[in-house]
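Asker: kindly return the folded structure for what I paste below:
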Amino acid sequence: MHDLLVIGGGINGVGIARDAAGRGLSVVLCEKDDLAAHTSSASTKLIHGGLRYLEQYDFALVRKALIEREILLRAAPHIIWPMRFVLPYDKDLRPAWLIRLGLFIYDHLGGRKMLPPTKTLRRRKTHRLDPLKDEFRLAFEYSDCWVEDSRLVVLNAVDAVERGADVLTRTACVALVRHADHWEATLKGPDGVKTVMARAVVNAAGGWVDDVLGLAEPGANQTHLRLVKGSHIIVRRWHEGEHAYFFQNGDGRIMFAIPYERGEFTLIGTTDVPYEANKDKVEISQDEIDYLCAGASEYYKREIKPSDVVATYSGVRPLYDDHAANASKVTRDYVLNCDRAGGAPILSVFGGKITTFRELAEHALKELGPDFPGMGKVWTKTASLPGGDIPQAGFEDFLRGASLRHAWMEQRLLRRLARAYGTRMDRVIGDAKTMASLGRHFGGGLYEAEVRYLIDAEFAMSAEDILWRRSKLRLHLTEAEQAGLANWFAEEAVA
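Answerer: Okay, the predicted model is just below:
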């Protein structure tokens, strides 16, 4: 008998599983696909307060997210790092004083300590505006953070397992039966069907949360979600520097243009489109590609064309349906519903932001507190994620030390491994002392030693798991190299 069955391997599910396991609860998590296979790997990859939510007067959400921003930056400075955002001033959209006021609030609402404040930029005194059309002579530069979103999910799952949880990927919950003091769940995975007993269920299935409720309450036909598709395009590097741009569109939407994957690409997004199609196969539409290209081209001197797009990704945000008329206005905050009617509890998670997953997990376990009076105290606020125990969150100092230890390694590869694995990079490298001793090179700086580590320690089971979720190396491997990795999995991964 487990204490908790968590259904869903996105950021909310793994965050709750990690927190619960760290408090001494017996936890099993099941995910029907790979970890972060859907929404949690399709974000804009920002840990941020959500500057645009100030216009909706959602100060509570912004403050909560800004507080979490610094907590997470300390917990995982290898996969989360500061980034400066340049917001060009367009006199036809919002007055400059209003933008500056909003940024002042943004700087101070969450108790910012680690990040630099907003500053004003003028074209004649900065090169930040050089890629933009000459009409943009004024801009504001503020701070937020970048996150490797799917790695954040995986590291939470790794930590949960190390604290005693069971994490079952490719394992769907296909039936739920409620009893007075426990749930009986039927799980179907690679090894067949098995039954799991748990005193409580957490339904963190994201876009499938209503489907899980249908299993728990057969015959019920309630819809709590509003599905909104967000799509991104990836183009070759469009501007120099490590800063990003924040563009305001005439339709009220905002758009980011962000340095991506070693600065070789630019990530542009996102859209907000109501979605009712297949949640397992979410793809960008041509209209969205055209929209993103046109929106960015309103600011850049060089026109971005659909032919410039080298890759895309899309995800469905499972937002709580607050009946807002506009998809962009639907709340991004989460809603928890704990149902104890008729027996053992089931707690369902609706909505949420990747930035606030840790606080959401704490809140979820507080809701379940009456069911587990012996549960331990809160602990995640000051705890590092795996590989994140870098002194004073000083990544560059850590990297210098790693460079001395592994002087034989190509610096480009060394930096990527340090970013991906932090203090656990030596577990990836193992006993290797030369590039050749890392094993087969699959291309793009991916070696067999890393692949085997991802299989052994991070739940990877396919080439896709590695190339798109444990990393973004698919952008750096040729189609032939990708096929080589897939063939290796088919022939040798189980050896």
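Asker: from here on, contacts and neighbour counts on C-alpha atoms
Answerer: Fine.
Asker: what's the nearest residue to residue 329 if we skip its chain neighbours?
Answerer: residue 56 (7.8 Å; CA to CA, 6 or more residues apart in numbering).
Asker: any idea how far the one you found lies from residue 401?
Answerer: 45 Å (CA to CA, to the nearest Å).
Asker: how about the helices in the chain?
Answerer: 11-22, 59-75, 96-109, 149-162, 209-216, 286-297, 357-367, 395-405, 411-421, 425-429, 448-457, 463-464, 479-492 (DSSP state H).
Asker: pull out the buried residues from the second one.
Answerer: Judged by neighbour count using 16 or more other CA atoms under 10 Å, the buried positions of helix 59-75 are 59, 61-75.
Asker: equivalent analysis for stretch 444-452, please.
Answerer: By neighbour count on 16+ other CA under 10 Å, the buried set for stretch 444-452 is 445, 446, 447, 448, 449, 450, 451.
Asker: how about stretch 417-430?
Answerer: Counting neighbours by 16+ other CA under 10 Å, stretch 417-430 gives 417, 418, 419, 420, 421, 422, 423, 425, 426, 428, 429 as buried.
Asker: in contact with the last one, which residues?
Answerer: Yep, that's residue 429 we're talking about. 438, 449, 450 (CA atoms under 8 Å, 6 or more residues apart in numbering).
Asker: would you do the same for the sequence below? I want to compare the two.
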Amino acid sequence: MGHSLVSDSYDIAVIGGGVNGCGIARDAAGRGVRVLLLERGDLAGGTSSASTKLIHGGLRYLEHYEFGLVREALGERERLWGIAPHIIHPMRFVLPHVKGLRPRWLLRLGLFLYDHIGGRRALPATEGIDLRRHVAGQALKPGFGPGFVYSDGWVDDARLVVLNARDAADRGATVLTRTEALRLERRDGHWLIHARDQTFRARTVVNAAGPAVLDLLGRAGCVSGRHIRLVRGSHIVVPALFDHDFAYFFQNPDGRIFFALPYEGAFTLIGTTDRDHDGPLTGVRASEEEVAYLCEAASAYFAKPVTPGDVVWRFAGVRPLVDEGSGKPEAATRGYVFDLDREGGAPLLSVFGGKITTYRHLAQEAVDRLRPFLPALKDGEWTADAPLPGGDFPKEELAALIRALATDYPFLDPATLSRIGRAYGTLARSWLGQARDAAALGRDFGHGLSQAEVDYLIDREWAMTAQDIVWRRTKLGLRLSVGQVQALEDYMRERA
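Answerer: Predicted coordinates for the structure are as follows:
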């Protein structure tokens, strides 16, 4: 197919529609430059929708003396909650003390540091508890006594990515999904980015391809002295093991840790593993061995054993960690670094590493690094206070927002109202509109997923397949039947 040169020329082309790429596109678009975002699949189609869904400082990174990373991440928790209070909310984590593992004084010291180095203001502080009397102790095996409860945050990771892309587009960015950058070449001080049937022109390129960062450098004819370590993190989802709002932070005898989180109202999410990954970067799956490992780990704590047969969903993502020669995968840094290749006058900025919690700060730093090459780029930290789409309400008032939706749309059931409020925030009304009954929202695809919502996701959130909707824009894949998903796929195909 012949290439047609797109007449538009961009200041920044961001390649990679994960959390870092979408965050960078949003930051740059808000600073008044022309931005293009290219993603070869769906937004958040890879690692960014396969996280443990936490906005957290990384308590265990203190053991590896990563104080700077923890401080940065802790500082971001309340900022992100403030700009996206619909998809981010605080969560209290229960950390049982286990004899023979980390001593109680070490846990207490770590949690003291965690409470005090990151600018915690609104989140409640750590407290000691007795699991024999605490509600979180009821789901555990007998024998647990002292423990701690501390604060961190939960995030709908895939929606965080999509909302950053939506905000970038609202500020003038061009966002193209299912558009792979096949080859990049420097010409006359610019970049030409060749996709399957069109070519884009840009003054600078940001390589935010995540695990494929080195592959993209190769497509640009560049080499890097950096090494990245690809580490697979796998998770399992099982029917709920407890019916309260606390999450658990557990220690394993092998020195690793894992989480058990309340998930989507009726499930428990357990993860993660840390395994070196050497397979393809698409279709990444949790291995049977990882599933067994997580089941065994959870069964050591919960009164109800967890078996592979209980698993209703498994997912895995590959984290591209900066390889600084640490031995174990779990010891590899979760920090990030940038490489700037400015040969031939056309800069290429590559992002190595990072984690969801630090995405906004990373994005700001990445755009700052391109300032010398883009005179039109405005200065300033604006993303820390500007709400993401739907997040323009006070951060403690999500419950009030959901109650207001219930008043105006009484025909929706409580579970659907909660899901909609937590996904769209104030934007829920943009597609619920003046509806006075369920029929006004069109076809019902099951579990409260209406034609009006599906149309909104196609028109405003780049959804192209049923999988985009049921696993990334919503998490209704856990509830919809195979037939319901097929009906949704058929509708989307007809509508296209």
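Asker: which position in structure 2 aligns with residue 319 of structure 1?
Answerer: Taking TM-score structural alignment, residue 319 of structure 1 has residue 321 as its aligned residue in structure 2.
Asker: can you put the contacts of residue 429 of structure 1 in TSV and add distance to residue 91 of structure 1?
Answerer: TSV is the format used below for those (distance: CA to CA, whole Å):
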residue	distance to residue 91 of structure 1
438	55
449	53
450	50
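Asker: and residue 384 of structure 1, how close does it get to residue 30 of structure 1?
Answerer: In terms of CA to CA, residue 384 of structure 1 sits 24 Å off from residue 30 of structure 1.
Asker: would you mind measuring from the residue positioned nearest the centre of structure 2 to residue 29 of structure 2?
Answerer: In structure 2, the C-alpha nearest the mean C-alpha coordinate belongs to residue 157, at 2.8 Å (CA atoms, centre = their mean). Note on residue 157 of structure 2: its distance to residue 29 of structure 2, by CA to CA, is 21 Å.
Asker: one more: residue 362 of structure 2?
Answerer: From residue 362 of structure 2 to residue 29 of structure 2 the distance is 15 Å (CA to CA).
Asker: again, but for residue 170 of structure 2
Answerer: 9 Å.
Asker: counterpart of residue 38 of structure 1 over in structure 2?
Answerer: Looking across to structure 2 (by TM-score structural alignment), residue 38 of structure 1 lines up with residue 46.
Asker: correct me, but its match touches residue 18?
Answerer: Yes - Residue 46 of structure 2 is in contact with residue 18 according to CA atoms under 8 Å; the separation is 7.2 Å.
Asker: of the two, which one has the most company?
Answerer: Using other CA atoms under 10 Å as the criterion, residue 46 of structure 2 and residue 18 rank with residue 18 on top: 30 against 24.
Asker: ok, the aligned partner of the more buried one in structure 1 - contacts?
Answerer: Correspondence of residue 18 of structure 2 to structure 1, assessed by TM-score structural alignment: residue 10. With contacts defined as CA under 8 Å, 6+ apart, residue 10 of structure 1 is in contact with 35, 36, 37, 38, 39, 40, 153, 204, 205, 206.
Asker: likewise residue 200 of structure 1?
Answerer: Taking CA under 8 Å, 6+ apart as the test, what residue 200 of structure 1 contacts is 3, 4, 5, 182, 183, 344, 345, 346, 347.
Asker: how many residues are close by residue 353 of structure 1?
Answerer: Neighbour tally, residue 353 of structure 1, other CA under 10 Å: 23.
Asker: tell me the residue in structure 2 aligned with it.
Answerer: Under TM-score structural alignment, residue 353 of structure 1 pairs with residue 355 in structure 2.
Asker: what's the counterpart of residue 244 of structure 1 in structure 2?
Answerer: That one, residue 244 of structure 1, aligns with residue 247 by TM-score structural alignment.
Asker: who are the neighbours in contact with its match?
Answerer: Neighbours of residue 247 of structure 2 in contact, by CA under 8 Å, 6+ apart: 91, 92, 93, 94, 259, 260, 261, 262.
Asker: go with 10 Å
Answerer: 91-95, 136, 149-152, 154, 259-263, 268-269 (CA atoms under 10 Å, 6 or more residues apart in numbering).
Asker: show me what contacts the corresponding residue of structure 1 for residue 477 of structure 2?
Answerer: Using TM-score structural alignment, the partner of residue 477 of structure 2 in structure 1 is residue 474. Listed by CA under 10 Å, 6+ apart, the contact set of residue 474 of structure 1 reads 311, 443, 444, 463, 464, 466, 467, 468, 481, 482.
Asker: follow-up on the earlier one: need the overlap of contacts for residue 46 and residue 18 of structure 2.
Answerer: Joint contacts of residue 46 of structure 2 and residue 18 (CA under 10 Å, 6+ apart) are 158, 210.
Asker: next one: residue 316 of structure 1 from residue 360 of structure 1, what distance?
Answerer: 19 Å.
Asker: in structure 1, what range does stretch 72-86 of structure 2 match?
Answerer: Counting by TM-score structural alignment, stretch 72-86 of structure 2 corresponds to residues 64-78.
Asker: tell me, stretch 420-427 of structure 2 lands on which residues of structure 1?
Answerer: Against structure 1, stretch 420-427 of structure 2 falls on residues 417-424 (TM-score structural alignment).
Asker: residues in contact with the matching stretch?
Answerer: 76-81, 148, 151-152, 155, 385-390, 395-396, 398-399, 402-403, 411, 413-416, 425-429, 445-446, 450, 470-471.
Asker: thank you, goodbye.
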